[in-house]
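**Student:** Prediction below, plus the sequence it came from.
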Amino acid sequence: MSEPATPLRRGRRVRIAAAFAVLLALIAYVAVQYVTGGHVPRCTVGSGSARYELSPEQAANAATISAVGTTRGMPERAVTIALATALQESALRNIAHGDRDSLGLFQQRPSQGWGTEAQIMDPVFSASRFYEHLAQVPGYSRLPLTVAAQRVQRSGFPQAYAKHEPDASLLAAALTGRAPASLTCVTGNAPRRAGDPAKVRAELVRSFGQGVLPGAPAAAGAPAGAGRLSVPVPAAVETAGPGSAGGAPRRGWELAQWAVARADGLGIAEVSYAGRVWRADASEDGWRPGGGTDTGAVRMRVAP
């Protein structure tokens, strides 16, 4: 019969287990640093004290929410409300769990008529449903953000939306194109996933609607070369408000920053517009001068 473990022996085992856990964590950290070159993939919007950092997953979901809103003709204020709501409800992550049967970016409930589980887990669908309800709130653009969001969400903690308004405003300004070159992503040195121009075109149409690529579907947005595509930018497009940004149509910067926000998931290696270029292999530099001064199209290149 074995001798019972003494407190001293038990304490030694606990210390050994703790040391082993620390060692494993250190090994994992070193591995991440080696793979990414010391740069964990992340996205940032804004600058200085008015700056917000988020993951590529969060940036991609934010870009989808914004694109769906402007495509429905909603103003920038509506996009800000939607983004603040999603930040509070899911931290901009498309989660398959929540309170009772709540799901997705906005924690919408199938049992309350928001859609099926599969539909709600589709960011395009869930964002569309949010805007559909927001549009029915009289004077929502003039209401405090907490009030407008609560009229849609019926949350038990309506004041919680307020703390996300500054970050949501930065994201909305960038993703609706009002703030040019203000959203960028650092990809690290991890191997890039291969991109497919056809998949990028399909996601553009899902987010912005068929009108984003005018013409016959087979020819619209056709690649300018291997792994390349060009998205036309009309000279005057009212997206989330009139005017231009940085001397270029606001629509162009909306599309360009959508592409950077979606770059990680879609394997986009380069985006250029209006004399600025973002490249995945030099992503630490953000938007740099280059890529020509054309404002008639946003040009993208996917990773091979």
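**Tutor:** Nice, thanks for sending it over.
**Student:** drop to CA atoms for contacts and neighbour counts, all remaining ones
**Tutor:** OK.
**Student:** Let me know the helix or strand that D99 is in.
**Tutor:** For D99, there is no helix or strand it lies in under DSSP states H and E.
**Student:** What spatial separation is found between it and R15?
**Tutor:** Per C-alpha to C-alpha, to the nearest Å, D99 is found 38 Å from R15.
**Student:** go on, A173?
**Tutor:** As for A173, its distance to R15 is 51 Å (criterion: C-alpha to C-alpha).
**Student:** Specify which residue of the two has the higher count of neighbours.
**Tutor:** Looking at A173 and R15 with other C-alpha atoms under 10 Å, you find the greater number of neighbours at A173, namely 23 against 11.
**Student:** is it true that the more buried one touches P75?
**Tutor:** No - under the contact definition of C-alpha atoms under 8 Å, A173 does not touch P75, with a separation of 10.8 Å.
**Student:** Y29 versus E53, what's the distance?
**Tutor:** 20 Å.
**Student:** Settle it for me: which of these two has more neighbours?
**Tutor:** Residue environment comparison for E53 versus Y29 gives the larger neighbour count to E53, 16 against 12, counting by other C-alpha under 10 Å.
**Student:** By residue count, what's the longest helix in this protein?
**Tutor:** Determined from DSSP state H, the single longest helix within the chain is helix 7-36.
**Student:** Distance from the chain centre to that one, please.
**Tutor:** Helix 7-36 sits 34 Å away from the centroid of its parent chain (C-alpha atoms, centre = their mean, to the nearest Å).
**Student:** could you point out which element follows that helix?
**Tutor:** strand 42-47.
**Student:** Show the subsequent helix or strand relative to that following strand.
**Tutor:** Proceeding N to C from strand 42-47, the next assigned helix or strand is strand 50-54, under DSSP H and E.
**Student:** next, the one to line up against it:
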Amino acid sequence: ERAAVDPASRAMARPSTAPAAPSASASPSATASPKATAKPKPKKTVRQIVPVAGLDRTQMNNAKKIVQAGKEMGMPRRALVIAVATAMQESTLLNYASGVLPESQNYPHQAIGWDHDSVGLFQQRPSSGWGTVEQLMDPEYATKAFLSALAEIPGWQSLPLSVAAQAVQISAFPDAYAQHEWRAGEVVAEILG
């Protein structure tokens, strides 16, 4: 849960990260032998991320979305661990809709909760200024909202994980985040490779 904050302070505008168009390759030489064949380029293998720390594939995929969103923001590894640990505590890394907000059930979700109007991986509340229901049900938006709020905490980088997470979340159980630190570190390490 989060106390009301001016939502404009958490604007998510960022420059385009679209890759540049590849340059045209030079045409083959007129003197090339007609029998010469180019070696096939080796296929790029995509490293399969394996669930770790007792997570299942769904939870690991949600953790991957958190890490990817944090990387897009340029956040350091410590912020990614704090975010994953927070989502482990808040939602067991499942994207929750709310039984109190039937609208939230119109968006992709893996569970339904009944904690006020809390939704998503971080159990953020639309009524507290985190964003709209639609935005908060999007793991990328929810993560960026969490990390933007974390970045506003003075000295967050050197705070214990539970203190940093609590400064953002304002939870009734402030020490609960610490129990997930080791597992979150293992998850982030697996995702980052």
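**Tutor:** Perfect, thanks for sending it. Computed from a predicted structure; not experimentally measured.
**Student:** rewinding a little: the longest helix of the first structure maps to which residues in the second structure?
**Tutor:** Counting by TM-score structural alignment, helix 7-36 of the first structure lines up with no residues of the second structure.
**Student:** Buried residues in that helix, which are they?
**Tutor:** Applying a neighbour-count criterion of 16 or more other C-alpha atoms under 10 Å, the buried positions in helix 7-36 of the first structure are 32-33, 36.
**Student:** Make JSON lines out of those residues and add distance to P7 of the first structure.
**Tutor:** What follows is those, written out as JSON lines (distance: C-alpha to C-alpha, whole Å):
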{"residue": "V32", "distance to P7 of the first structure": "38"}
{"residue": "Q33", "distance to P7 of the first structure": "39"}
{"residue": "T36", "distance to P7 of the first structure": "44"}
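**Student:** ok, these vs A63 of the first structure, which is closest?
**Tutor:** Taking C-alpha to C-alpha as the measure, A63 of the first structure lies nearest T36 of these, at 23.9 Å.
**Student:** in what helix or strand does S272 of the first structure lie?
**Tutor:** Secondary-structure assignment from DSSP H and E places S272 of the first structure in strand 268-273.
**Student:** likewise I112 of the second structure?
**Tutor:** Assigned by DSSP H and E, I112 of the second structure falls within strand 111-113.
**Student:** related to what we said a few turns ago, onto which residues of the second structure does the strand holding S272 of the first structure map?
**Tutor:** When strand 268-273 of the first structure is compared against the second structure (TM-score structural alignment), none of its residues find a partner.
**Student:** Could you tell me where whichever strand or helix holds T58 of the second structure falls in the first structure?
**Tutor:** Assignment of secondary structure by DSSP H and E places T58 of the second structure within helix 57-72. With TM-score structural alignment applied, helix 57-72 of the second structure matches the range 56-71 in the first structure.
**Student:** now what about that stretch, what contacts it?
**Tutor:** The set of residues external to stretch 56-71 of the first structure that reach it, using C-alpha atoms under 8 Å, 6 or more residues apart in numbering, is 41-43, 75-76, 78-79, 82-83, 91-94, 123-124, 127-128, 131, 171-172, 175-176, 185, 207-209, 239-240, 258, 261-262, 264-265.
**Student:** How far away from the center of its chain is it?
**Tutor:** Taking C-alpha atoms, centre = their mean, the mean C-alpha location of stretch 56-71 of the first structure is offset from the chain mean by 5 Å.
**Student:** same deal with stretch 51-60 of the first structure?
**Tutor:** Relative to the chain's own centre, stretch 51-60 of the first structure is displaced by 6 Å; criterion: C-alpha atoms, centre = their mean.
**Student:** tell me which residues in it are buried?
**Tutor:** Residues of stretch 51-60 of the first structure classed as buried: 52-60 (neighbour count, 16+ other C-alpha under 10 Å).
**Student:** what's the closest of those to L145 of the first structure?
**Tutor:** Within the buried residues of stretch 51-60 of the first structure, proximity to L145 of the first structure (C-alpha to C-alpha) peaks at Y52, which comes in at 18.8 Å.
**Student:** and that closest one, what is it in contact with?
**Tutor:** Contact partners of Y52 of the first structure, counting by C-alpha under 8 Å, 6+ apart, are 44-46, 167, 170.
**Student:** cool, R206 of the first structure as well?
**Tutor:** When contacts are taken as C-alpha under 8 Å, 6+ apart, R206 of the first structure is in contact with V124.
**Student:** That one belongs to a strand, doesn't it?
**Tutor:** No - the assignment for R206 of the first structure, made by DSSP: H, G, I helix; E, B strand; the rest coil, is helix rather than a strand.
**Student:** hang on, V277 of the first structure in a strand?
**Tutor:** Yes - going by three-state DSSP, the assignment for V277 of the first structure places it inside a strand.
**Student:** ok, how many other residues are close to it?
**Tutor:** 22.
**Student:** Can you verify my assumption that it contacts M300?
**Tutor:** No - using C-alpha under 8 Å, V277 of the first structure makes no contact with M300, being 9.7 Å away.
**Student:** joint contacts of the two?
**Tutor:** 270-271.
**Student:** Tell me the counterpart of Y131 of the first structure in the second structure.
**Tutor:** Under the alignment by TM-score structural alignment, Y131 of the first structure pairs with L147 in the second structure.
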